[in-house]
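Undergrad: okay, predicted coordinates and the sequence, questions at the end:
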Amino acid sequence: MYKSIQDILPNQVVEAIRSVAGDEVAALHEPSFDGNEWLYLKQCLDSTFVSSVGKFVDRFEKDLSKFTGAKHVVAVVNGTSALHIALKLAGVKAGDEVLIPALTFIATANAVTYCNAIPHFVDSEIGTLGVDAIKLRNYLIDYTDQRSGLCINRYTGRVIRALVPMHTFGHPVDIDGLLRVASDFNIAMIEDAAESLGSYYHGKHTGTFGILGTLSFNGNKTITTGGGGAILTNDADLACRAKHLTTTAKLAHLWEFSHDEVGYNYRMPNLNAALGCAQLERLPFKLAAKRALYERYQNAFAKVAGIKLMAEPSKCHSNYWLQTLLLDSENSNMRDSILKATNDAGFMTRPAWTLMHELAPYKECPRMDLSMAQTLAKCLINIPSSAGLVVDQL
């Protein structure tokens, strides 16, 4: 009996994944601990410095600075807190609007609301899965005015203070285009590089282009500190202020507890940093493994019609954090059947996030036309992406 693509494609995707990942159950992205993790954790415990003061916190910040090229790094408890503080340092105030992609993880929007500001959702492009700089420029021309060096939303009267592009699944966004938009419209740019440690745009590490950038080291990221994040900046004053705000705004003194403003208990504990130092030592190997995994998936899916594997943008070097399938638009109605078939086969897959403007807390937020983000949300599938899937074959 003739079988349609609706019958064939889910099975083809399962077999393509199996040809790369093998027959065992495969998680979407799990951490690997194959370096000095146990050694450094024991050293940390033996020192008794397990909270936010200790040599591993300082070392982790220095090692991250060296790896990313950012002049200053401040380690914090997670990527959301990093973005919260970065927004405050960029001058975001209560009642401001902040441009963020509708296609992102909810932490991007939540960090904006922590500042009592309003997320303003913008569209993405298919080549990078990140903010569409050309479409954004045209939108701002039509919907904003410049007054006293500020970008004003013509319809709400609010200041659009910042733009937060996110490097989706590790693929660098069109940074040059977005920097030009930010400059031309007097908007601060902060990079949400939570997913892109080890990704480069035209030879420079992501998170180092805007006035500030942020990273995440959650358990599912390329390297993990359990929970953790970091603020990146080339501005010494901003770095100093970031460290002050994330250490409860406590003034240095041998015994007095004096705080000069509302601060946040956001500093990364030494235990987490010890894990991070060991993970960072193995990062080049993990990145090589993830690139090898991409190449094997690319070969496997080259034979599957109606679907393609996302590749790094031109002149960029992606960390390939999550390997991502993009269904042809005419096959978007098959997304859920593919998700079911793969998960039933023991291969953890997932769709992209629910678009931000569709979530209950953010339904009333301002937004531009989001047609591409809406298309992408129906067509994207993340597949097993752990570096460990190929580590034994390298």
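TA: Now that the structure is in, tell me what you want to look at. Please read all numbers here as calculations on a predicted model, not as lab measurements.

Undergrad: rest of the way, CA atoms for contacts and neighbours
TA: Fine.

Undergrad: number of residues surrounding the closest residue to Ala107 other than its chain neighbours?
TA: Sequence neighbours aside, Thr80 is the residue nearest to Ala107 in space, at 5.7 Å (criterion: C-alpha to C-alpha, 6 or more residues apart in numbering). Residue neighbour count, defined by other C-alpha atoms under 10 Å, stands at 26 for Thr80.

Undergrad: Asp260 now?
TA: 11.

Undergrad: right, and it touches Ala249 too?
TA: Yes: Asp260 is within contact range of Ala249, at 6.2 Å (criterion: C-alpha atoms under 8 Å).

Undergrad: my guess is Ala194 is in a strand, correct?
TA: No: counting by DSSP: H, G, I helix; E, B strand; the rest coil, Ala194 is not found in a strand; it is coil.

Undergrad: the residue lying closest to Gly54 once chain neighbours are set aside: how many residues sit nearby?
TA: Distance criterion C-alpha to C-alpha, 6+ apart; nearest residue to Gly54, sequence neighbours excluded, is Asn270 at 5.5 Å. Asn270 has 25 neighbours, counted by other C-alpha under 10 Å.

Undergrad: stretch 324-333: end-to-end distance?
TA: 17 Å (C-alpha to C-alpha, to the nearest Å).

Undergrad: next one: stretch 67-76
TA: 17 Å.

Undergrad: likewise stretch 136-154?
TA: First-to-last residue span, stretch 136-154, C-alpha to C-alpha: 15 Å.

Undergrad: host element of Glu15?
TA: helix 5-21 (DSSP states H and E).

Undergrad: can you name the next helix or strand after that helix?
TA: Immediately after helix 5-21, counting by DSSP H and E, sits helix 37-47.

Undergrad: this is the comparison structure:
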Amino acid sequence: MVEKFQKTVDFVKSQYPDKNFIALHEPAFFGNERNYVLDAIDSTFVSSVGAYVNRFEEMMAELTGAKYAIAIVNGTNALHIGLVLAGVKSNEEVLSQALTFIATANAISYINAIPVFVDVDQETLGMSPQSLRDFLVHHAEKRADGVYNKTSGRRIAACVPMHTFGLPCKIDEIAAICEEWGIFLVEDAAESLGSYYKDKHTGVFGKIGVFSFNGNKTVTCGGGGALITDDEEIAKRAKHLTTQAKVPHKWEFVHDEIGYNYRMPNLNAALACAQLEQLPLFIENKRVLAERYLDFFSKMGIQFMHEPQSSRSNYWLNALIMDDLEERNALLTFTNDNGVMTRPVWELMNRLPMFKHCQTDGLENSIWLADRIVNIPSGFRP
């Protein structure tokens, strides 16, 4: 086992020959980042109004194929406002997955809604359409005013699947199930900028899709997010709510409902625009690395998470599937002790104290994967 782990460390280091310590994912700034940020500073428009905010929204709409994009201060807030726009109310339920970053479950909690966790597919790491359908068939019923959980008695208001590590889930099937049951779909595409499923960019399969531009994402602006939609009314309301629900006026401060200070600052947008210009290069670079990993680990007898069928992944974070928990922990210890940063997948949401009361469907695949996943360095290689 030690020999196999040493070969792993040596191969990862060979992909980043100029680094003594290989981080999991570092940002790469070598385009117009400095020029655009300085231009934003010189303009004096550094907060949530500015030319780069508008440009960022135009670039995101063009990239994803959505009609509208709204710049948000971060991905978690984009999820939150997406659920508000979906009409989710306090004490209602939102179907999601336990194998996800905490932002997904936190955003649901911000409106005092309750997450319900269904299982994922092993080949995508994202929500399983079959698990979603089985849960609804066995636990839900349609009523005149919506879909209700027969066990809890609460209305099921929305569904939030996530494209884990940039690997697209079977989102078309999930969208069809949500349409059949009348459940609002908010697509958590936080990690999948530049990923496609059946030739469509992630985030466009439901009425709302959200993205993150955190410091460790494929494209980053330090902190940032975006909400996309084809619905004009949703887009208008998203911009209104994220601008403190201020009624437009040259000098008066009138607000017509509870709003949020969620707009992305122009400084961040300037950085994001420069990064978006380089997205094709970033993804090409990451896909070459993924193919090298696939070839190496296949020869080593270790499963590497390759992009699922009918998809094209951005390979945001590469992942290995180890044989068991013991081997996973041994690899994590060896790599981190030898200059290569690796990490396990997030703790399953239902195992955290604030979500342990939430209903699940058993989460067989999620539990199996949580014991085996190891993320390995995935950043841009100069």
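TA: Noted; the coordinates are in hand. These numbers were taken from a predicted model, which means no experiment stands behind them.

Undergrad: isn't there a strand covering the residue nearest to Ala107 of the first structure?
TA: No: the assignment for Thr80 of the first structure, made by three-state DSSP, is helix rather than a strand.

Undergrad: list the residues that contact whatever residue of the second structure lines up with it.
TA: The alignment partner of Thr80 of the first structure in the second structure, by TM-score structural alignment, is Thr76. Neighbouring residues of Thr76 of the second structure by C-alpha atoms under 8 Å, 6 or more residues apart in numbering: Ala103, Thr104, Asn106, Ala107, Ser212, Gly225.

Undergrad: in the stretch 101-250 of the second structure, which spans are helices?
TA: 102-110, 129-139, 171-181, 232-241 (DSSP state H, counting those that start in this stretch).

Undergrad: before we move on, back to that, next up, the contacts around the residue nearest to Gly54 of the first structure.
TA: With C-alpha under 8 Å, 6+ apart, Asn270 of the first structure has these contacts: Cys44, Phe49, Val50, Ser51, Ser52, Val53, Gly54, Lys55, Phe56, Val57.

Undergrad: and the gap between the third one and Asn272 of the first structure?
TA: By that I understand Val50 of the first structure. The gap separating Val50 of the first structure from Asn272 of the first structure is 8 Å, by C-alpha to C-alpha.

Undergrad: what residues sit buried inside the helix holding Glu15 of the first structure?
TA: Leu9, Pro10, Asn11, Gln12, Val13, Val14, Glu15, Ala16, Ile17, Arg18, Val20, Ala21 (16 or more other C-alpha atoms under 10 Å).

Undergrad: now that helix, how far from the centre of its chain.
TA: Distance of helix 5-21 of the first structure from the chain centroid (C-alpha atoms, centre = their mean, to the nearest Å) equals 28 Å.

Undergrad: one more: stretch 102-110 of the second structure?
TA: Distance of stretch 102-110 of the second structure from its chain centroid, counting by C-alpha atoms, centre = their mean, is 12 Å.

Undergrad: ditto for stretch 169-180 of the first structure
TA: The answer for stretch 169-180 of the first structure is 12 Å, by C-alpha atoms, centre = their mean.

Undergrad: what range in the second structure matches it?
TA: By TM-score structural alignment, stretch 169-180 of the first structure lines up with residues 165-176 in the second structure.

Undergrad: about what we covered before: narrow the contacts of Thr76 of the second structure to just the buried residues.
TA: Ala103, Thr104, Asn106, Ala107, Ser212, Gly225.

Undergrad: farthest pair within these?
TA: Within those, Asn106 and Gly225 form the most distant pair, 15.5 Å apart (C-alpha to C-alpha).

Undergrad: Throw the buried residues of helix 5-21 of the first structure into CSV and include distance to Ala94 of the first structure, thanks.
TA: Listed next are the buried residues of helix 5-21 of the first structure as CSV, based on distance: C-alpha to C-alpha, whole Å:
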residue, distance to Ala94 of the first structure
Leu9, 49
Pro10, 47
Asn11, 50
Gln12, 50
Val13, 47
Val14, 48
Glu15, 51
Ala16, 49
Ile17, 47
Arg18, 50
Val20, 49
Ala21, 48
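
Undergrad: give me the aligned partner of Thr202 of the second structure over in the first structure.
TA: Thr202 of the second structure maps onto Thr206 in the first structure, by TM-score structural alignment.

Undergrad: what's the neighbour count on the residue lying closest to that match once chain neighbours are set aside?
TA: Nearest residue to Thr206 of the first structure, sequence neighbours excluded (C-alpha to C-alpha, 6+ apart): Tyr200, at 5.5 Å. Number of residues near Tyr200 of the first structure (other C-alpha under 10 Å) recorded here: 21.

Undergrad: make a markdown table from the contacts of Thr76 of the second structure and add distance to Leu320 of the second structure to it.
TA: Below are these laid out as a markdown table (distance: C-alpha to C-alpha, whole Å):
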| residue | distance to Leu320 of the second structure |
| --- | --- |
| Ala103 | 23 |
| Thr104 | 23 |
| Asn106 | 27 |
| Ala107 | 28 |
| Ser212 | 23 |
| Gly225 | 28 |
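
Undergrad: for Thr124 of the second structure, state which of those residues is nearest.
TA: Distances from Thr124 of the second structure to those, taken by C-alpha to C-alpha, are shortest for Thr104, at 17.5 Å.

Undergrad: show me what contacts Asp63 of the first structure?
TA: Cys277, Leu280.

Undergrad: tell me which of Val50 and Asn272 of the first structure has more neighbours.
TA: Between Val50 of the first structure and Asn272, Asn272 has the larger neighbour count (other C-alpha under 10 Å), namely 26 against 21.

Undergrad: quick check: the aligned partner of the more buried one in the second structure vs Glu307 of the second structure, distance?
TA: Asn272 of the first structure maps onto Asn268 in the second structure, with residues paired by TM-score structural alignment. According to C-alpha to C-alpha, Asn268 of the second structure and Glu307 of the second structure sit 30 Å apart.
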